[in-house]
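Undergrad: let's see this in three dimensions:
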Amino acid sequence: MAEVAALETADKPAIKASKPSQECVAGNTPFLDKLETSMVDILVGPDKKLFRVHKTFLCRRIPYFDKMFNGAFKEAGGVAELPEDDPAAFDLLMEWTYNSNPRRLRDLVPVIDSDMVSRPSWDVVAFYALAMKLCLPDLQDLIMIVLIRYDKRAHELPSIDFMSRAWAQTGEDSQLCDYCLQSIQWILTPPTEKEAESRWPTKEVLKMFQDHPSFNNAYITLSRTQEPEDPREIEDKCYFHVHGTDDKCPPNYKKRKNSEIETAEGQVLKRAKARGSS
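TA: Coordinates of the predicted model:
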């Protein structure tokens, strides 16, 4: 028995002597150090809604603002005005800017308003238009992913009002407008759902074509070149994305980031020239 006990004792690992714990490193503030303290003010919309944000976060995520506040055409006093933009869309942009994951957006969900009508929780057209203006193709693609997912879950397609605003705010060459075009082609192609004519009335569709002649031309071209297909169900998940066919989705971040910087430089230069001539 003594021999067995000796063997069991030999098999046990040696017990290390305990030592008292030490206090944490004093003055360690990595979050604050990452934020830094330099702030910039951005006045958005006709009522000049104030957004005071950390310059480091803003310029690191959005090259347009990096060129605006750190480039040759610095905004005086760290203040910029965006009178034509929607404060609600800019709020979405700032939330995305502060998020550590660039592939994450605020959820787009149905919300019941006071009239008991289900509406999306944020304005896709305004946010997409802002992303285009600030030269953020990755964000444009992300918005399209979120929109199509929402439309599938809600069993929706763009309304005439949505299409009209998209065409006016983002331009006929945008991927959002392409989604609208393919949506109306699918809606108008027989056999349509019984409710389609009441939900997309012929009178409103006709007005859409009259108000936007380029939409009319694009629709005719699409109808002559492509068979109607539900845009929510297109197999190529990147069909309505800005990135090229050779880029991965999520795309090559470094490659796309360089492209964003180059485009942002041109947009900021254009803004500076416009201010100089006014």
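Undergrad: contacts and neighbour counts: CA atoms only from here.
TA: Will do.
Undergrad: please enumerate the helices of the stretch 51-200 of the chain.
TA: Here the stretch 51-200 of the chain has its helices, by DSSP state H, counting those that start in this stretch, at 55-61, 63-70, 87-98, 124-133, 137-154, 160-170, 175-188, 196-199.
Undergrad: just send those helices back as TSV, with distance to K207 and mean neighbour count too.
TA: Formatted as TSV, the helices of the stretch 51-200 of the chain follow (distance: least, CA to CA, whole Å; neighbours: other CA atoms under 10 Å):
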stretch	distance to K207	mean neighbour count
helix 55-61	40	18
helix 63-70	36	22
helix 87-98	27	18
helix 124-133	20	21
helix 137-154	24	19
helix 160-170	9	19
helix 175-188	13	21
helix 196-199	14	12
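Undergrad: between these, which gets nearest to V79?
TA: helix 63-70 (8.6 Å; CA to CA).
Undergrad: hey, which helix is longest across this structure?
TA: Assignment by DSSP state H gives helix 253-277 as the longest helix of the chain.
Undergrad: would you list the helices of the stretch 51-200 of the chain in CSV and tack on distance to A274?
TA: CSV is the format used below for the helices of the stretch 51-200 of the chain (distance: least, CA to CA, whole Å):
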stretch, distance to A274
helix 55-61, 22
helix 63-70, 14
helix 87-98, 22
helix 124-133, 15
helix 137-154, 24
helix 160-170, 20
helix 175-188, 27
helix 196-199, 43
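Undergrad: between these, which gets nearest to S214?
TA: With CA to CA as the criterion, S214 lies closest to helix 160-170 of the helices of the stretch 51-200 of the chain, at 9.1 Å.
Undergrad: please provide the structure for the following sequence as well, for comparison with the first:
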Amino acid sequence: MLFQDIFLNFGFWDALEMGLYFIIVGYFVLLFFYFLLIRYRTSKKLYWLFFSFLFICFGIGRVFFIIYYFFAPELYTGTNGDEVVAFLMMNYRLATFFTWLGTACAVGVLGILLFPPETQEGKTRGGSFKDWFKNRNNITLLVRIGLFIIPVVIGILTLTLPESLFIDPDFIDDYGITIEPINVNILGWEYPLCRFLWNFIFMPLFVTLIPFIFLYLAWKTFGVLRKSYALNAIGFFLYFIGRILQGALDVAVLPHVRAILPPLIILLALLILVIANTYEQLK
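TA: Now for the predicted structure:
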């Protein structure tokens, strides 16, 4: 049980990993309040609002992941497998949902940087539907909305699609449940279909997209902005690499490496992101 004297499902390395992720959650909360109350409150720029909610979404998602990986399995008594799996999957769905909401906020930041609202010309009034699409400002608006919506849709699908698309195959034996998982099979290796799509298809796309656009912005600018954009690219790249590594090392059954490497990479990424977005104050 969860409140028993001895935890049954994790040892030293699990405790170390959990502690590192609690530190990460603390940094997420701190960064949320910093960017919201100091940066956004004083500048009223939508950029900082997106940036602040990016961190709180990632933080909330990480809390649910901590429950999923460390605390929920302790509820298993040997006879309540269905209830424990339902609780596990609820936490996994919520964790993934908030993670993709955070990714949507990151894409929102990019949309503002690529197509700054204050630099766009006034909207044309009247005209046909065809004329509306000829307006470049309208096209950029659609691009910004489209980029933002994609991660949100993925998050909503995580909450609504059947559990069989997400459930860990090990749950079948560990908890004695009867759900038939829908897995992708690659040369005998099986992995839940939607987890495979989310973690190894869509997430790598955003891993590539977000840092690449920041690098593009660094290339197009000069001075402090160039260094800030370059550091943002490195920070986001390291963050998503840490997220992907956690799942990859879990699949590879490397608990010792998984306990240390991904959270340390994420902590380094957060440090770089803070430096990137306070660079002008550190000069």
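Undergrad: would you pull the TM-score for this pair?
TA: Remark: TM-score between the superposed chains equals 0.26 [TM-score structural alignment, normalised by the length of structure 1]; 120 aligned residues with a CA RMSD of 6.1 Å.
Undergrad: so for A80 of structure 1, which of the helices of the stretch 51-200 of structure 1 sits nearest?
TA: For A80 of structure 1, the closest of the helices of the stretch 51-200 of structure 1 is helix 63-70, at 8.5 Å, according to CA to CA.
Undergrad: and that closest one, what does it pack against?
TA: On a contact count with 3 or more CA pairs under 8 Å, 6 or more residues apart in numbering; DSSP states H and E, helix 63-70 of structure 1 meets helix 55-61, helix 253-277.
Undergrad: please work out which of those is packed deepest.
TA: Among these, helix 55-61 has the highest mean neighbour count (mean count of other CA atoms under 10 Å), at a mean of 18.
Undergrad: ok so, going back, with distance to S223 of structure 1 as extra columns, can I get the helices and strands packed on helix 63-70 of structure 1 in CSV?
TA: Shown next, in CSV, are those (distance: least, CA to CA, whole Å):
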stretch, distance to S223 of structure 1
helix 55-61, 39
helix 253-277, 33
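Undergrad: quick one: which of those is nearest I184 of structure 1?
TA: So among the helices and strands packed on helix 63-70 of structure 1, helix 253-277 is nearest, using CA to CA, at 31.4 Å.
Undergrad: re the thing from before, so for A10 of structure 1, which of the helices and strands packed on helix 63-70 of structure 1 sits nearest?
TA: Between A10 of structure 1 and those, the tightest spacing by CA to CA is seen for helix 253-277, at 56.0 Å.
Undergrad: which stretches of the stretch 51-200 of structure 2 form strands?
TA: In the stretch 51-200 of structure 2, the segments counted as strands under DSSP state E, counting those that start in this stretch are 183-186, 189-192.
Undergrad: just the buried positions in the last one, please.
TA: Taking 16 or more other CA atoms under 10 Å as the neighbour-count basis, strand 189-192 of structure 2 is seen to contain the buried residues 191-192.
Undergrad: what packs against it?
TA: So strand 189-192 of structure 2, by 3+ CA pairs under 8 Å, 6+ apart, packs with strand 183-186.
Undergrad: now N70 of structure 1: how far from S118 of structure 1?
TA: Separation of N70 of structure 1 from S118 of structure 1 (CA to CA, to the nearest Å): 43 Å.
Undergrad: to clarify, my last question referred to E95 of structure 1.
TA: Distance from E95 of structure 1 to S118 of structure 1, by CA to CA: 24 Å.
Undergrad: contacting residues for E280 of structure 2?
TA: Shown in contact with E280 of structure 2 (CA atoms under 8 Å, 6 or more residues apart in numbering): V224.
Undergrad: how near is it to G242 of structure 2?
TA: E280 of structure 2 sits 27 Å away from G242 of structure 2, going by CA to CA.
Undergrad: ok, D170 of structure 2 next?
TA: 23 Å.
Undergrad: okay, the two: which has more neighbours?
TA: Between D170 of structure 2 and G242, G242 has the larger neighbour count (other CA atoms under 10 Å), namely 22 against 9.
Undergrad: so that one touches R258, yeah?
TA: No: the criterion here is CA atoms under 8 Å, and G242 of structure 2 misses it with R258 at 9.7 Å.
Undergrad: mutual contacts of the two, please.
TA: By CA under 8 Å, 6+ apart, no residue touches both G242 of structure 2 and R258.
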